[in-house]
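[1] Below are the sequence and a predicted model; questions follow.
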Amino acid sequence: MKGIYLINEKIHINGHLQDESVEIQQAALLDLMDKESVVPVKLNPYQLNQHYTIPHALFYDLKLHKKQIDCLLMYSNETIADFGATYPARWLILKSYFDRILTVA
C-alpha cells in the first residue's frame, strides 16, 4: 500500500515543545507505516523531506500529478483541524485523493 504522511510542525503534543512534537509525530507515523505496510510516496522530487508539513503543498502536488493514493497518514485529526476549518472545500478535495485516512491517535 502506498501513502503520504503529514506532520504538523505547529502543534504541541501533550505539552511538548514543537521540536519534540515533530519527533513524536515522526516516530509514531513511521511505526504506523511499518505496521500497516505502507510505502511512502514522494510526489515532488525537489521536496526535502519524505513527509509533508504544509497541506497546501500536498494539495498542489496531488492536483498537479492527478494521482489517487492509498492512504494519508496523520498523527491525529488535530494535525489538520486548522486547515480543515479554514479551507473546508479544499480539505474535502484533498481527502478525495486518498482511499483511506489513518491516524495514530
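    Yep, that arrived. Numbers count the residues shown, from 1 in each chain.

[2] use CA for all of it now, contacts and neighbours both
    Noted.

[3] Need the residues that contact the lengthiest helix in the chain.
    For the chain, the longest helix by residue count, based on DSSP state H, is helix 18-35. Contacts of helix 18-35 with the rest of the structure, by C-alpha atoms under 8 Å, 6 or more residues apart in numbering, involve 5, 7-13, 39, 73-75, 104.

[4] Tell me which of the residues you listed fall in strands.
    5, 39, 73, 74 (DSSP state E).

[5] Among these, the buried ones, what's the ChimeraX command?
    Applying 16 or more other C-alpha atoms under 10 Å to the ones in strands among the contacts of helix 18-35, the buried members can be selected in ChimeraX as follows:
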select :5,73,74
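
[6] And here is the other one:
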Amino acid sequence: MKGIYLINEKIHINGYVHDESAAIQQAALLDLMNKEGVAPVKLNPYQLNEHYTIPHALLYDLKLHKKQIDCLLMYSNESIGDFALTYPARWLILKSYFDRILTVA
C-alpha cells in the first residue's frame, strides 16, 4: 500500500512547542505506516522531506501528477481542521485523491 503523510507544524500536541510537536507527529505516523505496511510516496522530486506540511502544496502536487493514492496519513483530525474549515471545497478535492484516510489519534 502506498501513502502520503501530512504533518501540521503549527499545532501543539500535549503542550509541546512546534518542533517537538512535529517530531511527535512524525514518529507516530512512521510507526503507523510500519504497522499498516504503507510505503511513503514522494510526488515532487524536489521536495526536501518525505512528508507534506502544507495541504495546498499536497493538493497542487496531486493535481499535477493526477495520481490516486491508497491512503493519507495524519496525526489527528485536528491536524487538518483549520484547512478543512477554511477551505472546505479544497479539502473535499484533496480527500478525493485517496482511498482511505488514517489517523493515529
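    Happy to help now that I have it. Quantities reported herein were computed from a predicted structural model and do not represent experimental measurements.

[7] that older thread, just curious, which of the ones in strands among the contacts of helix 18-35 of the first structure is nearest to residue 66 of the first structure?
    For those, the closest approach to residue 66 of the first structure (C-alpha to C-alpha) belongs to residue 5, at 17.4 Å.

[8] tell me the two of the contacts of helix 18-35 of the first structure that are most distant?
    Maximum pairwise distance among the contacts of helix 18-35 of the first structure (C-alpha to C-alpha): 26.7 Å, between 12 and 39.

[9] I'd like to know how many residues surround the aligned partner of residue 18 of the second structure in the first structure.
    Aligned by TM-score structural alignment, residue 18 of the second structure pairs with residue 18 of the first structure. By other C-alpha atoms under 10 Å, 15 other residues sit near residue 18 of the first structure.

[10] just the one 10 residues further on next, same as before
    Taking other C-alpha under 10 Å as the neighbour definition, residue 28 of the first structure ends up with a count of 17.

[11] By how much does the helix or strand hosting residue 61 of the first structure deviate from the second structure on average?
    According to DSSP states H and E, residue 61 of the first structure maps onto helix 55-65. Once fitted to the second structure, helix 55-65 of the first structure is off its aligned match by 0.2 Å on average (mean C-alpha distance after the TM-score superposition for the first structure).

[12] Understood, closing this out.
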